[in-house]
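Q: I would like to see how this sequence folds:
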Amino acid sequence: MDGILLFEQSLNGLQFGLMLFLLAAGLTLVFGIMDMINLAHGSLYMVGAYLIATVAAATDSFWLGLGAGVAGAALFGVLLEVTILRRLYERDHLSQVLGTFAILLMCNETVRLIWGAQPITLNPPAALSGPVELVSGFFYPAYRLFIIGVGLAVALFLYVLITRTRVGMQVRAGAANREMALAMGSNVTRLFTAVFGVGAALCAIAGGMLGPLLAVQVGMGESILILAFVVIVIGGIGSIRGAFLGAMLVGVVDTAGRTLVPMVFDSLLSAEAASSAGPAVASILIYMLMATVLFFKPRGLFPTHG
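A: As a prediction, the model looks like this:
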């Protein structure tokens, strides 16, 4: 294995981890502040990607599609919270799981009715369609570098928002102790709605960024939602810092594992055995990572709950 391959896989892991962070940040805030398990979070990612792809195709502009899709997904998330999810806050977790799973199924079928069952295409901006030479002889897709830049910019924005503003103070207080935040005068109802809207917008950004790389299709949110839950369990429920570190770990381990583990098995086993064992082991690495973290830190790396 040469240094170029290692550098390339590190960039791929960073890019994937930052997109996972956008999904996990909203999910961990909803879970940490509202104490709510929201299985419909992946549907916001799917709806955002479809809105972005539709507007981009209609206007022939990726940027207009991204802006309109993010705004539309945020509005959809706010309406969802005000009309349905607000009634689930005081219910037990089983009721929340069943209720949000029903929303997930309804979103899937609604998207299927509107856009059809076939995947739709979301093309990256023409200016970012080519490669960039990072070092002599090594070219990396410009769009993937753009994704890394967007992810880092959003992560920095969230850090400033959460740690340097009054709203962020209320969010952190709500994540640490919701009852005490309410007793201190925080408008918890408005805070919940704002957090849910921000989480929906982050999902849409992730959907728009990953849409040109992955298929924009019905049910696309389910598989990535599982990874988002793994991220917040590793990082600690309610912790933005934990979500960021957990996303980086999951992104790097998942990306590197799918490339390096099959190479290791190819050198140790026969071709037939390696072709089946390599991908199987690579697919469970992130769950092994989660189990290892929970063994030493049962509440995650940076828990906020007392």
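Q: can we go C-alpha only for contacts and neighbour counts from here?
A: OK.
Q: ok, which stretches of the stretch 201-306 of the chain are helices?
A: Remark: helices assigned in the stretch 201-306 of the chain by DSSP state H, counting those that start in this stretch are 220-235, 240-268, 271-283, 285-296.
Q: Of the ones you listed, flag the one that's most buried.
A: With neighbours taken as mean count of other CA atoms under 10 Å, the helices of the stretch 201-306 of the chain reach their highest mean count in helix 220-235, at a mean of 23.
Q: Test my guess that Tyr143 contacts Pro124.
A: Yes: contact criterion CA atoms under 8 Å: Tyr143 and Pro124 qualify, at 7.1 Å.
Q: among the helices of the stretch 201-306 of the chain, which is nearest Ala176?
A: helix 240-268 (12.1 Å; CA to CA).
Q: what angle sits between the closest one and helix 285-296?
A: 130 degrees (axes from the mean of the first three to the mean of the last three CA atoms, to 10 degrees).
Q: now the angle from helix 240-268 to helix 271-283?
A: Going by the same axes, to 10 degrees, helix 240-268 is angled at 170 degrees with respect to helix 271-283.
Q: Just want the angle from helix 240-268 to helix 220-235.
A: 100 degrees.
Q: Could I get the buried residue list for the helix or strand where Val70 lies?
A: Assigned by DSSP states H and E, Val70 belongs to helix 62-83. Residues of helix 62-83 classed as buried under the neighbour-count rule (16 or more other CA atoms under 10 Å) are 62-78, 80-82.
Q: What are the buried residues along whatever helix or strand comes next after that helix?
A: As assigned by DSSP H and E, the chain's next helix or strand after helix 62-83 is helix 93-115. By 16+ other CA under 10 Å, the buried positions in helix 93-115 come out as 96-97, 99-101, 103-104, 107-109, 111-112.
Q: So which bits of the helix or strand following helix 93-115 are buried?
A: Next helix or strand after helix 93-115 toward the C-terminus (DSSP H and E): strand 131-135. Using 16+ other CA under 10 Å as the test for burial, strand 131-135 gives no buried residues.
Q: Please compute how far strand 131-135 lies from its chain's middle.
A: 27 Å (CA atoms, centre = their mean, to the nearest Å).
Q: Which strands or helices does it pack on?
A: For strand 131-135, the elements it packs on are strand 138-141, judged by 3 or more CA pairs under 8 Å, 6 or more residues apart in numbering; DSSP states H and E.
Q: want to put them side by side, so please do this one too:
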Amino acid sequence: MNSSLFLSQLLNGLQLGVLLFLLSSGLTLIFGIMNFINLAHGSLYMIGAFVGAATYNASGSFLFSIAAAMASAAAVGLIIEHLVARPLYRYDHLYQVLATFGLMMFFNELAIVIWGNRPYFVEIPEVIRGSVMMFGAEYPIYRLLIIVVGVLVAFGAWFLIQRTRFGMLTRAGATSSSMVGVLGVNIDLLKKSLFMLGAALSGLAGTLAGPILSVQSGMGDPVLILALVVIVVGGIGSIRGALLAAIIIAIIDTLGRAYLPHLLGLVLAPAAANTTGTALASMLIYILMAFVLAFKPHGIMSSAKR
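A: The predicted model follows:
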């Protein structure tokens, strides 16, 4: 096994894990703290990618495109919270799933109307377009930047929820909103703020993914499935669990896709090995989820146990 190739794939898995974390962290906060299932969260990721790509292509400023994408996703998240989520908080999860699934389909079609049905491309900014030597192999600077941003966001989100007054009030409001409301705290404002935070993180993930993926309608749907697996494995409501689970799942998926076809090629024909290896690699993360649910039903770092 080539050690340089293995380390490169490991870093690719880490980079994918960071993107999954940025998406799933907002989703796990909204689900775990507000007890609301938002299937339109992947659409916020798509909106961030489109707005970030369009803004960067128009302005040439990558930082401005990130700010615009996060602000746009947060604004859409606020609208979703006010018009859809707020009336459904007191209802069963089934109503939430149906409503947000409808929103997901709506946003996919809206993206086609605004940006067209073809992939929308954006280049990596020139200043971070090169590569650096790591472990005897070149690795793109931009992918390293994604990893660094993800680690910083993970620490910031954990600190906000666990070590600040906002986080304390949000967690208390999730446990007993009526009691916190009696103390003079605006529960509706807390919920809106948390929803906007989760949406902004999703928009950030979409912006960062834009230069390395094709930006197109529906791009948030398959990533949403992975994000749901992440929050189940990591523990609903747990930032640390989301980070750990996202990295584990991404590394398993990346290494599986890279090496399973080669290993199966030792005993199968090349075409069959590629087909079977890719299918098995996709199955590995769901096998992991089933294993975790069997032995740790609340996730590896469930907030219910803290």
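Q: Quantitatively, what TM-score do the chains reach?
A: Overlay of the two chains. TM-score (TM-score structural alignment, normalised by the length of the first structure): 0.95; 305 aligned residues with a CA RMSD of 1.7 Å.
Q: From the chain's centroid, how far away is the lengthiest helix in the second structure?
A: Criterion DSSP state H: the longest helix present in the second structure is helix 3-34. Put simply, helix 3-34 of the second structure sits 7 Å off its chain's centre (CA atoms, centre = their mean).
Q: same deal with stretch 198-217 of the second structure?
A: Centre to centre, stretch against its chain (CA atoms, centre = their mean), the figure for stretch 198-217 of the second structure is 9 Å.
Q: May I see the buried residues of it?
A: Neighbour-count burial for stretch 198-217 of the second structure [16+ other CA under 10 Å]: 198-211, 215-217.
Q: Who are the contact partners of Gly150 of the second structure?
A: 18-19, 21-22 (CA atoms under 8 Å, 6 or more residues apart in numbering).
Q: quick one: what helix or strand has the spatially closest residue to Ser186 of the first structure that is not a sequence neighbour in it?
A: Nearest non-adjacent residue to Ser186 of the first structure, counting by CA to CA, 6 or more residues apart in numbering: Gln170, 6.8 Å away. According to DSSP H and E, Gln170 of the first structure maps onto helix 166-176.
Q: ends of stretch 212-221 of the first structure, how far apart?
A: 15 Å (CA to CA, to the nearest Å).
Q: One more: stretch 83-93 of the first structure?
A: 19 Å.
Q: Repeat that for stretch 31-46 of the second structure.
A: End-to-end for stretch 31-46 of the second structure, by CA to CA: 20 Å.
Q: and what of stretch 159-177 of the second structure?
A: Start and end residues of stretch 159-177 of the second structure are separated by 22 Å (CA to CA).
Q: buried ones in it?
A: 161, 167, 169-174, 177.
Q: Let me know the closest of those residues to Ser303 of the second structure.
A: When these are compared against Ser303 of the second structure (criterion: CA to CA), the nearest one is Arg171, at 10.3 Å.
Q: For Leu39 of the second structure, see how far away the closest one is.
A: 22 Å.
Q: Ok, Val76 of the second structure next?
A: 14 Å.
Q: what does Leu22 of the second structure give?
A: 16 Å.
Q: Between these two, tell me which one has more neighbours.
A: Leu22 (30 against 23; other CA atoms under 10 Å).
Q: So that one is in contact with Ala205, correct?
A: Yes: using CA under 8 Å, Leu22 of the second structure makes contact with Ala205 at a distance of 5.5 Å.
Q: Give me the subset of the buried residues of stretch 198-217 of the second structure lying in strands.
A: Of these, none are assigned to strands by DSSP state E.
Q: picking up where we left off before, next, the angle helix 220-234 makes with the longest helix of the second structure.
A: Using the same axes, to 10 degrees: helix 3-34 of the second structure against helix 220-234 is 80 degrees.
Q: after superposition, how close is helix 3-34 of the second structure to the first structure?
A: Compared with the first structure after the fit, helix 3-34 of the second structure shows a mean deviation of 1.0 Å (mean CA distance after the TM-score superposition for the first structure).
Q: That helix versus helix 165-175: what angle between them?
A: 60 degrees.
Q: Give the buried residues for helix 3-34 of the second structure.
A: 7-34.
Q: mind listing what Ala280 of the first structure touches?
A: Contacts of Ala280 of the first structure by CA under 8 Å, 6+ apart: none found.
Q: Report all helices and strands that the helix or strand where Ala49 of the second structure lies contacts.
A: Following DSSP H and E, one finds Ala49 of the second structure within helix 41-59. Helices and strands touching helix 41-59 of the second structure, as assessed by 3+ CA pairs under 8 Å, 6+ apart, comprise helix 3-34, helix 62-80, helix 93-115, helix 187-209, helix 220-234.
Q: how far away is Ala71 of the second structure from Gly241 of the second structure?
A: According to CA to CA, Ala71 of the second structure and Gly241 of the second structure sit 26 Å apart.
Q: What of Ile249 of the second structure?
A: Ile249 of the second structure is 12 Å from Gly241 of the second structure, by CA to CA.
Q: Same check on Phe295 of the second structure?
A: For Phe295 of the second structure, the distance to Gly241 of the second structure - CA to CA - is 16 Å.
Q: same question, Asn35 of the second structure
A: 17 Å.
Q: Then Met196 of the second structure?
A: For Met196 of the second structure, the distance to Gly241 of the second structure - CA to CA - is 21 Å.
Q: If you drop the residues flanking it in sequence, what lies closest to Ile285 of the second structure?
A: Nearest to Ile285 of the second structure is Ile249, by CA to CA, 6+ apart, at 5.9 Å.
Q: which residues touch that neighbour?
A: Residues counted as contacts of Ile249 of the second structure (CA under 8 Å, 6+ apart) are 17, 230, 285.
Q: What is the equivalent residue in the first structure for it?
A: With TM-score structural alignment as the criterion, Ile249 of the second structure lines up with Val250 in the first structure.
Q: I'd say Ala201 of the first structure and Gly67 touch.
A: No: if you go by CA under 8 Å, Ala201 of the first structure and Gly67 don't touch, sitting 9.9 Å apart.
Q: Report the buried residues of stretch 145-152 of the second structure.
A: Result for stretch 145-152 of the second structure [16+ other CA under 10 Å]: buried residues 146-147, 149-151.
Q: With distance to Thr278 of the second structure and secondary structure as added columns, please give these in JSON lines.
A: JSON lines is the format used below for those (distance: CA to CA, whole Å; DSSP: H, G, I helix; E, B strand; the rest coil):
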{"residue": "Ile146", "distance to Thr278 of the second structure": "25", "secondary structure": "helix"}
{"residue": "Ile147", "distance to Thr278 of the second structure": "25", "secondary structure": "helix"}
{"residue": "Val149", "distance to Thr278 of the second structure": "29", "secondary structure": "helix"}
{"residue": "Gly150", "distance to Thr278 of the second structure": "27", "secondary structure": "helix"}
{"residue": "Val151", "distance to Thr278 of the second structure": "29", "secondary structure": "helix"}
